[in-house]
Structures are given as C-alpha cells and as structure tokens.
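Visitor: From the sequence below, what's the structure:
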Amino acid sequence: MPLNSRRPPQTVLITGASSGIGRALALAYAAPGSRLILIGRNAERLAATAQKAMDQGAEVIIGAIDVRDQAAMAAWISERDKTHPIDLAIANAGITTGLSPGELTEDPQAVRAILATNLLGVLNTIEPLIQPMSARGKGQIACIGSIAGLHGLPYAPAYCMTKSAVHAYMESIRGRLEARGLVVSLIIPGFVKTPLNDSIDALKPLEISDSKAAALIRRGLERGKAIIAFPLPLYWLARFGRLLPPRLYDRIMAGVAAQVPQTQERV
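Guide: A predicted model of the protein is given here:
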C-alpha cells in the first residue's frame, strides 16, 4: 500500500506531551475514534493536556514518567502496547541548554542531563516498540530532531550534539525497519514558539506557532515522509552552511548574538 494512502493512526504515543510541541501534537490528533498514550513528567500539566484531548473526543491514557528512566519506560510502553497496539510513536520530549556570551564551556552536569533526555530519552521511547511493531509488520516511529542538528551552533553545543545524534540514529534505522513494514520519520523543525524556545534570547527567524508546527508534522507523518523539515528556507540555509569553508562559517556565526539559559536539569 502506498505510504500516502495509509489510514490515520488509531493509537498514538507522544512523549513530552505536557507542553510545547508535544501538547500541540496531542491536541492535533485528539478526535473521536483516536486513542492517545501521553507521557510527561509534570503530572498536573499532563492531566490538563489529557483533559483537553478528551474534550475533543479522544480516549487518553497518561503516564507521568521520566523518559530518562529506561526500565520504567520499557515496562510501561510494552504493557500499553500489549493492550492497545501502538500505530505511531512520536519521541518528542526534549530540553535545551547553552552558553551565555563570554562562557567557554557548558556545565558538565547540564551536558549530561541534556544527553540523558534528548538522546537516551529517544532510545527509551523507540526501543520497546521496534520488536512488536516489526512482528506486526506495521507501525510508524517518528522523532523530533532540529535544524540545530544540521550544523553546530556556537551558543548551544550540547543541544546540537544531541539533535545531530538523533538525526544519525533515525537515518541509520530507517532502511532496516522499513524493510519490515514500518515507517520511520525524522522531524526537523526550526524555531517553534514554545516555553522552551521562549527562554532563548536570540533572533528566531521564521518562528511559527506550536499548533502550526503540529499541523505540519501530522500532515508529513500521514504522507509517510522520511524527513519532515520546516520552515524550508531555514532548513536549506542550514544545509547550505555545511558547504561553506568551516572557518568562514565560524566567523559568520560568531556575529550572531544569542543567550541560551543553562538547564537546571541534572542526571
């Protein structure tokens, strides 16, 4: 069956569903006949997202789980999948951290916290589903990367590292899993207005709302696209940056004023 003719997923798993893009995605998929499995750490905000999704007619199952907890994620996701086979899993949970002007290195503990959330959290979401989805011969796995994962940014080295690693991982598993009937989609957004991005003091070209981002992501997923990137001008500009001589790129980026707060998360 062509990818663009696949039926919309009935059961959708979304991590980081308590705010930002995750919350917007939950509401974008919430409708009568849909079942949402939502994961987030903030139980109060997660419950609020769930209630709004239920008001739109969706059946909702919530899990207040830290995506960094491999054992808890594996057990909980596997149990939900046995009861309600998951059609689409979106590994969305993520945090950011960075450098203020004049700083040379990021706090080592902040770096390890962002690695645990943005990279290990993705693995903890996807790994429990690879075998059961492959056994069923269907399913879709999607992950939120970032345009920042296409080329390093001097004010957010650890964040760029995590997103670049996620890109490489999704590109690496795509061929083998799609041969088993799965669909693997990498989502590469630019600036999206969320609480996470609101904390960053920098120029945010072509920034869009979280609801518009969710609509673009859903449309791309329903078409089975391997890469869902937006906004396209910023995506291609980042791709072009890789063609520039490295030190020329460094000089250009040195002139970009940005201040990214250090995450208070710790492993």
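Visitor: alpha carbons only for contacts and neighbour counts from here, please
Guide: OK.
Visitor: so where do the helices sit in this structure?
Guide: 20-29, 43-55, 70-83, 108-115, 121-136, 157-178, 195-198, 210-222, 232-241, 246-254 (DSSP state H).
Visitor: structure for this one too, so we can compare:
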Amino acid sequence: MSTALSSKPSKTPSTESAALGKPRCVLITGATGAIGGALAHAYAAPNTHLVLHGRNRQSLEELAGVCHGKGAQVSLSSASLTDTTELNTWLDTLCAEHLPDIAIANAGINTHPSDQTLEPWDDVQALLDINLKAPIAMAQRLVPAMQARGSGQLVFISSLAGWHGLPTTPSYSASKAGIKAYGEGLRGLLAPHGIGVTVVMPGYVTSPMCDAMPGPKPWEWSPERAAKAIQRGITANRARISFPFPLNFGSWWLAVLPASISQWFIKHLGFGHMGGK
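Guide: Reported below is the predicted structural model:
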C-alpha cells in the first residue's frame, strides 16, 4: 500500500556522491517511454550525470538535448537488454566509468490476449525478458560494484496489476508481480551493504502503452505527476511507491480478499472481459 514503511539510510546515494565531489549518476532504462522521459526531465540538473537508455535513438538524442539544457551531463545507450553478452559488456563498462548512484530499471512492454485466447508464446517470452529477466540481470552486474562502494539504490518498476492478475493482461500482471517480489526480497538482502531497493507500483499513466490497454482507466495520471511521486519516494528510500491512492487501495484489497470475491469485483468493474465490457 502507499502507506508502506520507509527508511532513510545514514548516507544516501546522492549525498555519497556529493561528499566525494562527483556528479550524482542516475541510470534510466526505457528513457524514451512516457515515465522514463518524465523521470529524465525530473532528474536533469547541474551536478547530475544521466545515463539514458532507450531503443529509439532519435528520441533519445532529443531527450538528451533537453537534459543538457538543464545543466545535466548525459550519456546514451541503446544496448540490448535481452542479449546477455551485450548487456553485461555495457553494464561492466558503466560500472568502471560511471557507477550509478540510482539505477531505475524502467523499460517495459505489454501484450494482451485476443478474443479470449492466450497471448502468443513469442510475445510472452519477449515480455518476460524485458519486464522481469532484464531488471534482475541488471542487478546481477550493478550490485557487486555498489557493494564495493558501500552505496547505491536500485529501483524496479512494477504495477498495481502486480497485486492481482487481470484477465486483460495476464502475462504483464505476472511479470509485475514477479519484479515486485524480487525487489522486496532484495531490499532486505542488500540493506546491510548500504544499498536501497525501491519497488514502484504505478496505476494508469498516460502513454501509448496505457492507451493500448483494454478496459477502464480510472484515476489516470500524467507522466510528469508520476515522475514527481517516484522521485520523492526514491529520495526517501521508500520500500514501495504506489499510486494513485484510491486505485492502490482497491487493488491491495484484491490481493487480500478471497480469490473468488476479488475475481467477482474484477469482472463487474469492467476488467474481466476484453474491451472492458
């Protein structure tokens, strides 16, 4: 829930960099998406080095220009997140040259059933590779370097769909539930090493991905509003950032009620059939 306990380490990643006289380094994957782009705008400032990752190079370069204008240093990457060798080479170089203080694994995709049939297996595999396996693979390379330094923060983007699977997006819901559980477990594991872990659970945020989702979209937020909430939560080293409150509260109840009752609510609120009917 949005009232999850939070804690502040004695030395946050940003204060660690400031103490060493180095620019704070913020890595954002999926930076050309709605939330990723808004986060890049939010973090763009003097004494900040942004490492922006995205598949659309032209959009990435345009975003870099805007962030440069706000005084940030910017590095760009379009390394494959699903090619293990390419991903590891990029992250190893990054750790050697600009080890992130904050790493936001924001890249994500979605897929939907069609006419009440299962999602194509190739689509499911691609979704799990990006939404679940890639963030875990990133942690595998970043955590040892952060441990050696004694500070850092990992941010994983889950979803309110991680509370209870939706018939309109079963594989997406599964991937977001998985990364939620991984981040929650990792937070306790890494806390003794001075590394914070934050799980973000957004509701509907205006974007092409959101527009493509079937069903109603209550309490939809703008990317800018979402980015501000995420940035505040990261600064406070919150264990969980979930919004908006009414939708989060209702989604949380879906996770704790008996499954038959939760599924009755999902059906009668318009999420049980394609097209929200």
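Visitor: Put one on top of the other, what's the TM-score?
Guide: Between these two chains, after superposing, the TM-score reads 0.91 (TM-score structural alignment, normalised by the length of structure 1); 259 aligned residues with a CA RMSD of 1.8 Å.
Visitor: Quick one: closest of the helices of structure 1 to residue 145 of structure 1.
Guide: helix 157-178 (5.3 Å; CA to CA).
Visitor: In structure 2, spot the strand with the most residues.
Guide: Longest strand of structure 2, by residue count under DSSP state E: strand 195-202.
Visitor: Now do that one against helix 134-149, angle only.
Guide: 150 degrees (axes from the mean of the first three to the mean of the last three CA atoms, to 10 degrees).
Visitor: quick one: contacts of strand 195-202 of structure 2?
Guide: Strand 195-202 of structure 2 is contacted by residues 9, 146-147, 150-160, 162, 180, 183-184, 186-187, 190, 226, 230, 234, 237-244 when judged by CA atoms under 8 Å, 6 or more residues apart in numbering.
Visitor: Recalculate using a threshold of 7 Å.
Guide: By CA atoms under 7 Å, 6 or more residues apart in numbering, the residues outside strand 195-202 of structure 2 that reach it are 151-160, 180, 183, 186-187, 190, 234, 237-243.
Visitor: returning to what we had before: most packed of the helices of structure 1?
Guide: helix 20-29 (a mean of 24; mean count of other CA atoms under 10 Å).
Visitor: and residue 246 of structure 2, what pairs with it in structure 1?
Guide: Following TM-score structural alignment, the counterpart assigned to residue 246 of structure 2 within structure 1 is residue 233.
Visitor: Please report the distance of its match from residue 201 of structure 1.
Guide: Distance of residue 233 of structure 1 to residue 201 of structure 1, given as CA to CA, to the nearest Å: 22 Å.
Visitor: cool, and residue 134 of structure 1?
Guide: Relative to residue 201 of structure 1, residue 134 of structure 1 is positioned 43 Å away (CA to CA).
Visitor: check contacts around the aligned partner of residue 47 of structure 2 in structure 1.
Guide: Using TM-score structural alignment, the equivalent of residue 47 of structure 2 in structure 1 is residue 33. Neighbouring residues of residue 33 of structure 1 by CA under 7 Å, 6+ apart: 10, 58.
Visitor: roughly how far apart are residue 33 of structure 1 and residue 10 of structure 1?
Guide: Going from residue 33 of structure 1 to residue 10 of structure 1 by CA to CA gives 7 Å.
Visitor: Please apply the same query to residue 107 of structure 1.
Guide: 42 Å.
Visitor: do residue 212 of structure 1 as well
Guide: In terms of CA to CA, residue 212 of structure 1 sits 22 Å off from residue 10 of structure 1.
Visitor: before we move on, back to that, nearest to residue 89 of structure 1, of the helices of structure 1?
Guide: helix 121-136 (7.5 Å).
Visitor: which residue in structure 1 lines up with residue 93 of structure 2?
Guide: Match for residue 93 of structure 2 (TM-score structural alignment): residue 79.
Visitor: Dead centre of structure 2: give me the residue that sits there.
Guide: residue 157 (2.2 Å; CA atoms, centre = their mean).
Visitor: Stretch 24-43 of structure 2: end-to-end distance?
Guide: With CA to CA applied, stretch 24-43 of structure 2 spans 10 Å between its terminal residues.
Visitor: go on, stretch 103-123 of structure 2?
Guide: 26 Å.
Visitor: Residues touching that stretch, excluding its own?
Guide: Under CA under 7 Å, 6+ apart, the answer for stretch 103-123 of structure 2 is 26-30, 36, 127, 130-131, 135, 153-157, 168-169, 172.
Visitor: And it, what's buried?
Guide: Neighbour counts over stretch 103-123 of structure 2 (16 or more other CA atoms under 10 Å) mark 103-108, 110-112, 119 as buried.
Visitor: cool, stretch 67-84 of structure 2 as well?
Guide: Buried, per 16+ other CA under 10 Å, within stretch 67-84 of structure 2: 67-68, 70, 72-74, 76, 78-81.
Visitor: now stretch 152-159 of structure 1, how far from the chain's geometric center?
Guide: Stretch 152-159 of structure 1 has its C-alpha centroid displaced from the chain centroid by 17 Å (CA atoms, centre = their mean, to the nearest Å).
Visitor: Dump the buried residues of stretch 103-123 of structure 2 into TSV; add distance to residue 255 of structure 2 as well.
Guide: Listed next are those as TSV, based on distance: CA to CA, whole Å:
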residue	distance to residue 255 of structure 2
103	28
104	26
105	24
106	24
107	25
108	23
110	21
111	22
112	21
119	23
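Visitor: Looking at those, which is nearest residue 219 of structure 2?
Guide: Proximity of the buried residues of stretch 103-123 of structure 2 to residue 219 of structure 2 (CA to CA) peaks at residue 110, which lies at 19.9 Å.
Visitor: Now do the same for residue 145 of structure 2: its match in structure 1.
Guide: In structure 1, residue 145 of structure 2 lines up with residue 132, judged by TM-score structural alignment.
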